[in-house]
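Enquirer: pasting a predicted model and its sequence here:
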Amino acid sequence: MHVITVLILLSACVIPATLGLYEDQIGKFDWIQRGIGNVVLAEFESSSSSAETGQARRLVVATEQNVLAMFNTKNREIAWRHVFESGSLGKIETLRVRDGDASVVTGNPPLLRVFDLHTAALVRETQMMMPFKFELEYGKRLVHESDGSITVAHLTEGAVELIRFSSTSGTKMAQQHTFEPWITNTTQCELSSTVLVCADASLGLLLSLPLNKLPTNAKDQGAQFTSVSLQSVGVTVPAPPPGEVVSDCPHIPAALTIHRVHGSHQHLVLKGSSSVLLYCSAGEVTVIPGGAAGSLSTALSLTSDGVLYTVVQDRQAVRISGFSLSSGSELVSRSLSVELPAADGEAVPAVRHLSVEQYSRRGDGEIAVRAFLVMEDHSVHLLAAPGLVWSREEALASILVVEALDLPVSASAVSMHDHSLHTSGIVGSLVQRVRAQSSAVLTWLAELLEGSLSGSGTSSSSESQAVLNRDPFNQHKLLIVATASGKLFALDNWTARVVWSSYQPRVRALPTGKMLLYLQRTVAHFPHPAQMALVAMQQGNCNAVVYTFNPLTGEPMTGGLQLLPYRVSQASMLHHNDDQFVKPVMVVDTELGVHIFPPSCEASAVLPHKDVLYVTMRNTTHLSGYSLRPSKPGALSLTPVWSSYFPPGVITGVFPKRSGDRLHSSGRVMADRSVLYKYNNPNLAVVLAQGHDNVNKNVLSVYLLDLVSGAVVDWISHRFVSGPVHVVHSENWVVYTYHNDKARRHEIHSLELFEGPTQANATAFSSLASLPQAPIVERQAYILPHGVQAASHTITEKSITNKFLLLALQTGGIAQIARWLVDPRRPLSSAGPREEGLMPYAPEVPIPPTEIISYNQTLPRVTGIFTGSTGLESTCIVFVYGLDLFFSRVFPSKMFDVLKDDFDYNLISAVLIGLVVAAIVTRKFAQRKALNQLWK
């Protein structure tokens, strides 16, 4: 017994202390929300058998983000999901659900994968015998899976290649390559089980190629396209609006579209000014009578008993009507009418995809209908006879930009901190303070009594009210996000609840794939409301769009959605505000025209500071700097200052410092107690250029550029290096990650800049003033154990705490790495500098499991990490977005300003009471002793 006790004590001494998360803290200060992305294909489980056994409980979907998932139709939860490779390697082309399996065709070259619906296990996969196609020759690919075969069509400029594979062995069964000069990138084509159908708006023709005539050997003659005019099938091409459509815009909606009908391998819908339903059989295309009436939508679903379901929308009302193909009459008993939730006065987005399931009700045996809708704003809805069953906001899986908003203080806090009380004298201030405190206590008691009487009935209202109030430490915020679909959300960072949402159908991402979101006015300027501005691109002509709104309510403000007649070249928010506390947003168009939003800020916030305002313009290989110095009232203009070329290849990114980045300490104490001053240049930016050198090697060049003077502070070139490159730029240091192709490993490179032992200007930095010497650049590279999806750094209110790097690893974890681990001044030998906290150099950067802030949660496809400061200097909020959403808090220097959760209040209370009692007793003894001394 004594031996066991000794072993337990020794084990407790050997096990080191951990900084990881306690099990009872999981989900206390963090949350995770799973997503799947923009749904493009959907199938109910076993539609054929559901009419006999009741409604299916599972719904299988495939998304634009290359995710295959299954929903539980009872509670909208994700039963399982598979995240495939990104890009063309994992793109899901087809989806079939039958006999308890889900089969998809993915990848480049095509790969057939079959999964078990119940276990999500991979049952079988078959590789199609086809070479890999690069992006330049990839073109547009159409895939159709039928019983025993898979047909693939590759359409490039002026050519089409058709291949039929065996779905069991992957071998080629038939192949044909034909040259067709009429095929362009605007030609609309679709593949049915028997025919390849193309529609060309410029020629006004509907062309079809029968698949049953594909040659099986070199001697056979290939199939030929046959054509009919679009007018003969009852379709006219709508004329584009004058001045609206630009040919080089990628977001132009096609004037003529052709889509598959869900649930059918032989029906297509052709939509122009009107819509027609096409039937493909035996290599021929025929028009179903009645389809040219123009009432058909592109979202159609056909069931096995010949019932065609179509969607009709009227603002919030959505009606799904069923028509018999044989008789053409409407089946009223199989129709659904539902009111979808939407903001006041707003219409619901258009339906993009419709999946319908028919099943037999267990009570009376009648045929009932359920419908799964995918909207243009990427939201999904399940409808049934009573109404809306559930909804999911899958637009949150495509977030492009995030901004945090401080919440306003409560009314009681405002009254207690009212500065007007100081002018009413001591007695008046005391009376007002007592009134405010009493009002706060009465309000709290009323809320407590109301909650106890109504139970959980007022939980939602109290939660909604709590969203609009700031907590004592300013950790409760609203996360304002903009998504790729043009939908904006306000998320509660404590509960992940959607406070409000607003859909803007004309808003799309800029050519860089991002949107720009600026907080022009905070909530600190009462009675002025908070104000935000979103800068993006219009759908249809790629011109600029600026949307101004109130981030607390989501309502548009003065100006609202502004559709501008020019394109965005650059946009930024200025640091100076006008008399209404609004910081203007400056937009520079492609013709170097300068525009201010709101325009009223031009006279008070722009012109007084025009001599110190500089703009940097970027193209593929050059950066140019401009000044606003020649600007006049009502005529802002730019004059060129500098221009630089950055070899090799193409400029892939420009990374300035984050707005509001603070430097707490301007120097670094050396081992000999001298000071090495930091090079704190607020105008410094990191420029990345990627390309090839003379021997065709991958080259990454990193430039440190002053955006005001155009001077290159330093640069470094890496060979045999490929992306993706993630850059973190803060204070006087730069950290970036890349993949070393030669060593076949992931590396992280660290740079730190210093002025030297003397500081040129201790008050303010000027890019136009010459330094006594060039900045000292320390650099070092380290090895990472995993690849990186996204990178960021912690930020606090005063930047006093240590900086941590936040890396989204390809393994799915979010790692925090202390910056001193990648310090470029770490000595290579014992003879190096011996500063406090400077460890000897080690090539590997360890990432222990205790430094994974997402603990056992796996986050695939992370696109960004947002960090924000709080009222506590020790605390930094972290919001990770991508396919999933994850929120947490980190403490780079521990919680030095907050008591711990396990703080012993009883002990400290006993100690304080004891000290007070001891002070009183000793005071009595001291008084008695002094009295006795006086009597003597």
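Expert: Ah, there it is. Residues are numbered from 1 along each chain as shown.

Enquirer: when you work out contacts or count neighbours from here on, use the C-alpha atoms and nothing else.
Expert: Noted.

Enquirer: contacts only, for the spatially closest residue to residue 405 that is not a sequence neighbour.
Expert: Residue nearest to residue 405 in three dimensions, not counting chain neighbours: residue 478, with 5.1 Å by Cα to Cα, 6 or more residues apart in numbering. Counting by Cα atoms under 8 Å, 6 or more residues apart in numbering, residue 478 touches 404-407, 490-493, 552.

Enquirer: how about residue 350?
Expert: 313, 375-376.

Enquirer: A further structure is provided below for comparison with the first:
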Amino acid sequence: MAIMSFIFVFFFFSSLQPILSLYEDQVGLMDWHQQYIGKVKQAVFHTHKTGRKRVVASTEQNIIATLDLRRGEIFWRHVLGPNDVVDGIDIALGKYVITLSSGGSILRAWNLPDGQMVWESSLHGPKHSKPLLLTRNLIIEKDNVLIVFSNGRLNAVSCIDGEVLWKKDFEEESLEVQQVIQPPGSGFIYVVGFAASSQFEMYKINAKNGELLKHESTAFSGRFTGEVSLVSSETVVALDSTGSILLTISFHNGKISSQQTPVSNLLEDSPGLAVIIHPSVTGIFAIKTDAATIFIRVIGEGKLEVVEKTNHETVVSDALSISEGQQAFALVQHAGSSIHLTVKPAHDWDSNLLKESIKMDQQRGFVHKVFINNYIRTDRSHGFRALIVMEDHSLLLLQQGAIVWSREDGLASIIDVTTSELPVEKAGVSVAKVELNLFEWLKGHVLKLKGTLMLATPEDIAAIQHMRLKSSEKSKMTLLKQWLACSNHMFYYYYYYLDVMM
């Protein structure tokens, strides 16, 4: 009997060392996991009547992914290499995700439903240049064609197998190509840019074979700065190097004409350096100064007209085609704890297709980007949904004045994580609601030990069976934990339950 008592005491004190372990049915299984994609920089919607509604996104973390438009869940994602930066994405033929990456050197097609790579093409050229991707429906001998400018070379690439059908080099050392444009319904392509920062260059290229049809240039007394804004298929707007002169340049039928407008003529009470922001909206562009954002319409022969000036922080989407010859675009403005979402037709600034106000958590910061998509309501009118990227890199889908879903994609940039137990009964935090107290925990260990040593009474056996029943129902003892994660931009605070075995 003394030996049995010694063994009992030995095991009892040994059991006072807390041991965390898993249930047998949890061995080798992941309790939970989350996947993130990072800060979205480009997004394309795929909302055909057949198939699942998706949004395809590329991020600053070199990730491409498709998300379920209804819930925000990831259908598939691919993490590209650290130097394989995504330069452009689009959807071709309704079934391929097209990505241009690595400074325009790699063009890939991915199967939209499952993310399998269909083909990959390497695009090299005589010099480094700004990569540009054009996926307008161009057909050459029954083959749908992608137009890519990269590494100083214009390429026509088959959408079916990635074969390069023709290529045209632009080897002039000082030439900086800014836009590649295919006017709707035409058989040619415009390539426009600057040479030596003071000369505007226009090349007209045969879309069927890459033959040069026309080359025109014109010099300006000042120098260009930044990028150009495309306001029509044959008109661009740029700023001079001082940020004080707006240049409206047209190249209708390959003939260049220009108009210079002092920014002060448009913004008498808004001093400061002006910067063009780039919504691709027909006939409209925007400039931003330290004091305001100004929306300007191009009318007549390069003449400019201010249509609105706002002092609020404003983000503008690219244009969305909603019907034959009609475009719409979105404006997002901050006002206190809300954001105002407005969708306007490109041809009529004074009317609104949508105007909503959505309550927003101020801790998310400002809106950085907005992408819009339309759908047809039961009354045949146009409805709109907006995908917005916040300052904390979170991603939200807005529809009918509400947040449909949100994703904390800033967690894709986590650089450190730590966990710790929450304090007991402090500042209103009641851990006792989710934990068994120490006495019950020790009592459970003693009962199990007595059962193992065959010292349990009938009452103890009944108690052990009751404990096992609770265990089988997955009513497990838990410890409330807090999780503090630090990303490149934000701190995140979460709490969760860590499963332990009694």
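Expert: Structure's in. What do you need? This one's a predicted model, so the numbers in the text were calculated from it and none came from an experiment.

Enquirer: filter the contacts of residue 350 of the first structure down to the ones in strands?
Expert: Within these, residues falling in strands by DSSP state E are 313, 375.

Enquirer: among the contacts of residue 350 of the first structure, which recur in the second structure?
Expert: Among the contacts of residue 350 of the first structure, the ones still in contact in the second structure (both residues aligned by TM-score structural alignment, their matches' Cα atoms under 8 Å) are 313, 375-376.

Enquirer: hmm, back to that, check the secondary structure at the residue nearest to residue 405 of the first structure for me.
Expert: Counting by DSSP: H, G, I helix; E, B strand; the rest coil, the backbone at residue 478 of the first structure sits in strand.

Enquirer: the second structure: which residue goes with that one?
Expert: When the second structure is aligned by TM-score structural alignment, residue 478 of the first structure is paired with residue 482.

Enquirer: where do the helices of the stretch 351-500 of the second structure begin and end?
Expert: For the stretch 351-500 of the second structure, helices defined by DSSP state H, counting those that start in this stretch occupy the ranges 438-452, 458-472.

Enquirer: which one, of those helices, ends up nearest to residue 369 of the second structure?
Expert: Within the helices of the stretch 351-500 of the second structure, the stretch nearest residue 369 of the second structure is helix 458-472; the backing value is 48.4 Å (Cα to Cα).

Enquirer: quick check: which helices or strands does that closest one pack against?
Expert: If contacts are counted by 3 or more Cα pairs under 8 Å, 6 or more residues apart in numbering; DSSP states H and E, helix 458-472 of the second structure sits against helix 438-452.

Enquirer: rewinding a little: what would the kept ones among the contacts of residue 350 of the first structure look like in TSV with distance to residue 783 of the first structure?
Expert: Shown next, in TSV, are these (distance: Cα to Cα, whole Å):
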residue	distance to residue 783 of the first structure
313	56
375	45
376	43
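
Enquirer: can you list contacts of the helix or strand harbouring residue 322 of the second structure?
Expert: In the assignment (DSSP states H and E), residue 322 of the second structure maps to strand 320-323. Defining contact as Cα under 8 Å, 6+ apart, one finds that strand 320-323 of the second structure is touched by 327-329, 372-374.

Enquirer: just checking, which of those belong to strands?
Expert: Those of the contacts of strand 320-323 of the second structure lying in strands (DSSP E): 327-329, 372-374.

Enquirer: tabulate those residues (TSV), appending neighbour count.
Expert: What follows is these, written out as TSV (neighbours: other Cα atoms under 10 Å):
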residue	neighbour count
327	17
328	25
329	24
372	23
373	21
374	16
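
Enquirer: the first structure: helices as residue ranges?
Expert: For the first structure, the helices defined by DSSP state H cover 2-14, 47-53, 135-138, 411-416, 425-454, 459-467, 601, 905-935.

Enquirer: of all these, which one is nearest residue 736 of the first structure?
Expert: From the helices of the first structure, taking Cα to Cα, the stretch that ends up closest is helix 135-138, at 27.1 Å.

Enquirer: conserved subset of the contacts of residue 478 of the first structure in the second structure?
Expert: Contacts from the contacts of residue 478 of the first structure that recur in the second structure, judged by both residues aligned by TM-score structural alignment, their matches' Cα under 8 Å, are 404-407, 490-493.

Enquirer: now do the contacts for residue 354 of the second structure.
Expert: Neighbours of residue 354 of the second structure in contact, by Cα under 8 Å, 6+ apart: 341-344, 383-384.

Enquirer: got a markdown table for those residues, with neighbour count and distance to residue 115 of the second structure too?
Expert: Below are the contacts of residue 354 of the second structure laid out as a markdown table (neighbours: other Cα atoms under 10 Å; distance: Cα to Cα, whole Å):
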| residue | neighbour count | distance to residue 115 of the second structure |
| --- | --- | --- |
| 341 | 21 | 32 |
| 342 | 18 | 34 |
| 343 | 24 | 32 |
| 344 | 19 | 34 |
| 383 | 16 | 29 |
| 384 | 19 | 27 |
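
Enquirer: just the ones of those in strands?
Expert: Using DSSP E, the contacts of residue 354 of the second structure in strands are 341-344, 383-384.

Enquirer: quick check, nearest of these to residue 179 of the second structure?
Expert: Using Cα to Cα, these come closest to residue 179 of the second structure at residue 344, 25.0 Å.

Enquirer: tell me the contacts of the closest one?
Expert: Contacts of residue 344 of the second structure (Cα under 8 Å, 6+ apart): 328-330, 351-354.

Enquirer: grab the nearest non-local neighbour of it.
Expert: With Cα to Cα, 6+ apart, the residue lying closest to residue 344 of the second structure is residue 352, at 4.7 Å.

Enquirer: tell me how many other residues crowd that neighbour.
Expert: 13 (other Cα atoms under 10 Å).

Enquirer: follow-up on the earlier one: pull out the buried residues from the contacts of residue 350 of the first structure.
Expert: Buried subset of the contacts of residue 350 of the first structure (neighbour count, 16 or more other Cα atoms under 10 Å): 313, 375-376.

Enquirer: what count of nearby residues applies to the closest residue to residue 417 of the second structure other than its chain neighbours?
Expert: Distance criterion Cα to Cα, 6+ apart; nearest residue to residue 417 of the second structure, sequence neighbours excluded, is residue 485 at 4.5 Å. Per other Cα under 10 Å, the neighbour tally for residue 485 of the second structure reads 18.
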